[in-house]
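J.: 3D, please:
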Amino acid sequence: MTYCVGLLLNDGIVLLSDSRTNAGLDNIATYRKMFIFEDAGERVITVLTAGSLSVTQTTIARLREAIDDPNASADSSIMLAPTMLKVAELIGNTLAGVRSDIDCKMNAAKVSTSASMIVAGQRAGGAMRMFLIYPEGNFIEATEDTPFLQIGEHKYGKPILDRVVRPETSLADAQKAVLLSMDSTLRSNLSVGMPLDLAVIERDDCKVTMRRRIEAGDPDFARMSEGWSKALRDGFTQIKL
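T.: As a prediction, this is how the structure comes out:
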């Protein structure tokens, strides 16, 4: 399993993913779950993935193949699509097609082929948008009322996002929020693990403004985690019945 989260804010987009893949207690590996497609200044598209690794890897491979196709068009390539909505439709259709193909092979083995994605980005002249793509290829969009989307093991990290994330949240505070959300998930679920991939896209930059990989034992992350634990303990002791 995995955990990925994206925030759509007034000032930009903040994205975070873990990189653990769990196929049993004795089969744990690290695979990147964040994929960036970028033509700096013209468009940036980021895809976060969760679920069946064979489905998500094949979907990403087909998206790249469509981009590299010499006959690529706005109806086939996410790098030529006229809007982020069209990008979401293309990715949703590709995900659904891959899942359908693999389902035929995996049904007999009763192996899950469920997978979901967060797609976020902006093209020049367009608005920043973020979508959650379901396994069937349909999707929902982040809004001012719900400015964050999650996939994977999301329940442990949701409470802090519900309490602190608003469209006007600064990009600095947003990074802190997603990292603390991930920290809560890491503490409660062994199927989510380091390293982490963090990316920030500032409004109208149409490129990844900041990208960082956080390895196990990262001193800044460890300091933040301990500070959050202490703040929770202190807050708990101060509350009176």
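
J.: only C-alpha atoms for contact and neighbour calcs from this point on.
T.: Fine.

J.: Contact partners for the nearest residue to residue 147 once chain neighbours are set aside?
T.: Ranked by C-alpha to C-alpha, 6 or more residues apart in numbering and with sequence neighbours excluded, the top spatial neighbour of residue 147 is residue 8, at 5.2 Å. By C-alpha atoms under 8 Å, 6 or more residues apart in numbering, the contact set of residue 8 is 14, 128, 129, 130, 142, 143, 147, 148, 167.

J.: Am I right that the first one is in a strand?
T.: Going back to what we said before, that points to residue 14. Yes. Under DSSP: H, G, I helix; E, B strand; the rest coil, residue 14 falls within a strand.

J.: hmm, back to that, how much space separates the residue nearest to residue 147 from residue 16?
T.: Per C-alpha to C-alpha, to the nearest Å, residue 8 is found 12 Å from residue 16.

J.: if we can go back for a sec, can you turn the buried part of the contacts of residue 8 into a PyMOL selection?
T.: Those of the contacts of residue 8 that count as buried under 16 or more other C-alpha atoms under 10 Å are selected in PyMOL with:
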select buried, resi 14+128+129+130+142+147+148+167
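
J.: how far away is the residue nearest the centre of the chain from residue 229?
T.: Geometric centre of the chain, nearest residue: residue 48, 3.4 Å, by C-alpha atoms, centre = their mean. As for residue 48, its distance to residue 229 is 28 Å (criterion: C-alpha to C-alpha).

J.: Kindly report the same for residue 138.
T.: For residue 138, the distance to residue 229 - C-alpha to C-alpha - is 38 Å.

J.: Would you do the same for the sequence below? I want to compare the two.
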Amino acid sequence: MTYCVGMLVDEGLAMIADTRTNAGVDNISSYRKLHTWSVPGERVLAVCTAGSLSVTQTALARVREGIVLSDSDAPETLETAPTLFRAAQILGHALATVRATINTPPTPTADGLNVNASILLGGQIAGGAPGLYLIYGQGNFIACGRDTPYLQIGELKYGKPILDRALRADTPLSEAVKLGLISFDSTIRSNIAVGPPLDLILIPRDALAGEARRLEADDPYFRDLGRRWSEALAAAHRAMPNPPWLEDAPPAAAGTGGAGGR
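T.: You can find the predicted model right below:
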């Protein structure tokens, strides 16, 4: 499994993905899940993948070769898509086609395969605004909005509460990256299926260029961030009042409450 998050704020877009892939506790390896397509000054697109590695790798390979959609006679790629919406259609078609091919014709062996997969697509194409899409395995997709300025795929439940509480559309891009990394720290602590190295890309609004970075397990900033987050949580819960019904409860009378008092 994996964990990927995209955060779309007023200042731009940040996307983060882990690299851990496991097929059981004795078969764990690392694969890049964050891929980029860039034409300087014209477009920058980033794709995060989660789910079946064979499905997502095959789908991306087909996208690189070109996808012919139902309303076109010519193959299209992420380098030629005129809009981000069109790029989402291309990826959705490729993902759905690969999944359908694996399960056709339906056989007991095919039905037993894990073909679940999903994709995050983010970026900006000249003439359009930055955008972020979540593409499901069936090929349909949703767009990120201002009310909830992030999308996740994979093991999302551990990092979601952090983003729900703190991330807003007007959050500075640097602050969004910090929140995203905190969500990864929480996920890595709770789920062995997610782990470093982490791949990250920042795409400032209208820059039409991205800044990519890889954070290893021993990255000083990421380790310090996790330590500070743990200390802040511990200090916060100690500063909160105890439940009043426990503070005011009278001590139990001797010889009562339990079989031994009879």
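
J.: Just give me the match in structure 2 for the residue nearest to residue 147 of structure 1.
T.: Using TM-score structural alignment, the partner of residue 8 of structure 1 in structure 2 is residue 8.

J.: so its match sits in a strand?
T.: Yes. Secondary structure of residue 8 of structure 2 (three-state DSSP): part of a strand.

J.: now the helix or strand harbouring residue 21 of structure 1, how far from the centre of its chain.
T.: According to DSSP states H and E, residue 21 of structure 1 maps onto strand 20-22. Centroid displacement of strand 20-22 of structure 1 relative to its chain, using C-alpha atoms, centre = their mean, to the nearest Å, is 15 Å.

J.: quick one: it to structure 2 mean distance?
T.: For strand 20-22 of structure 1, the mean deviation from structure 2 after alignment is 0.6 Å (mean C-alpha distance after the TM-score superposition for structure 1).

J.: Quick check, residue 187 of structure 2 in contact with residue 159.
T.: Yes. Counting by C-alpha atoms under 8 Å, residue 187 of structure 2 touches residue 159, with 5.8 Å between them.

J.: now for the contacts of residue 8 of structure 1, which pair is the farthest apart?
T.: Greatest spatial distance among these (C-alpha to C-alpha): 14 and 143, at 14.5 Å.

J.: ok, back up a step: mind checking how far the match of residue 8 of structure 1 is from residue 150 of structure 2?
T.: 6 Å.

J.: Who's the closest spatial neighbour of residue 75 of structure 1, skipping the chain neighbours?
T.: residue 81 is the one closest to residue 75 of structure 1 (C-alpha to C-alpha, 6+ apart), at 6.6 Å.

J.: in a helix, that's where the one you found is, yeah?
T.: No. Under three-state DSSP, residue 81 of structure 1 sits outside any helix and is assigned coil.

J.: which residue in structure 2 lines up with it?
T.: Aligned partner of residue 81 of structure 1 by TM-score structural alignment: residue 81.

J.: Ok, residue 97 of structure 1 next?
T.: Aligned partner of residue 97 of structure 1 by TM-score structural alignment: residue 97.

J.: wait, is its match part of a helix?
T.: Yes. Assigned with three-state DSSP, residue 97 of structure 2 falls within a helix.

J.: Tell me how far it lies from residue 49 of structure 2.
T.: 16 Å.

J.: Which one's more surrounded, those two?
T.: Using other C-alpha atoms under 10 Å as the criterion, residue 97 of structure 2 and residue 49 rank with residue 49 on top: 27 against 17.

J.: Which of the contacts of residue 8 of structure 1 fall within strands?
T.: Residues of those located in strands (DSSP state E): 14, 129, 130, 148.

J.: just the strands in structure 1 please.
T.: Under DSSP E, structure 1 gives strands at 3-8, 12-17, 20-22, 28-30, 34-39, 43-51, 115-123, 129-133, 139-141, 148-152, 196-202, 210-214.

J.: Can you state the mean residue-to-residue distance of stretch 85-98 of structure 1 versus structure 2?
T.: Averaged out, stretch 85-98 of structure 1 is 0.6 Å away (mean C-alpha distance after the TM-score superposition for structure 1).

J.: which residues sit in contact with the residue nearest to residue 75 of structure 1?
T.: 73, 74, 75, 87 are the contacts of residue 81 of structure 1 under C-alpha under 8 Å, 6+ apart.

J.: Looking at structure 2 now, which of those residues still hold up?
T.: With both residues aligned by TM-score structural alignment, their matches' C-alpha atoms under 8 Å, the contacts of the contacts of residue 81 of structure 1 that structure 2 also has are residue 87.

J.: quick one on the thing from earlier: and which of the contacts of residue 8 of structure 1 is nearest residue 178 of structure 1?
T.: Of the contacts of residue 8 of structure 1, the one sitting nearest to residue 178 of structure 1 (C-alpha to C-alpha) turns out to be residue 14, at 8.0 Å.

J.: Now do stretch 171-190 of structure 2: which range of structure 1 does it align onto?
T.: Mapped onto structure 1 using TM-score structural alignment, stretch 171-190 of structure 2 covers residues 169-188.

J.: contacting residues around that stretch?
T.: 3, 5, 7, 9-16, 153-158, 160-161, 164-165, 192-193, 200, 221, 224-225, 228.

J.: ok now that stretch, how far from the chain's centre?
T.: Offset of stretch 169-188 of structure 1 from its chain centre (C-alpha atoms, centre = their mean): 13 Å.

J.: in it, what's buried?
T.: Burial within stretch 169-188 of structure 1, assessed by neighbour count using 16+ other C-alpha under 10 Å, is assigned to 169, 171, 174-175, 177-186.

J.: now stretch 35-43 of structure 1
T.: For stretch 35-43 of structure 1, the neighbour count (16+ other C-alpha under 10 Å) marks 37, 38, 43 as buried.

J.: Look up how far residue 30 of structure 1 lies from the last one.
T.: Put plainly, it is residue 43 of structure 1. Distance, residue 43 of structure 1 to residue 30 of structure 1, using C-alpha to C-alpha: 28 Å.

J.: Over to the second one?
T.: Taking C-alpha to C-alpha as the criterion, residue 38 of structure 1 is separated from residue 30 of structure 1 by 24 Å.

J.: before we move on, what about the first one?
T.: Using C-alpha to C-alpha, one obtains 21 Å as the distance from residue 37 of structure 1 to residue 30 of structure 1.

J.: Surely residue 137 of structure 1 touches residue 98?
T.: No. With contacts counted by C-alpha under 8 Å, residue 137 of structure 1 stays clear of residue 98, the gap being 10.1 Å.
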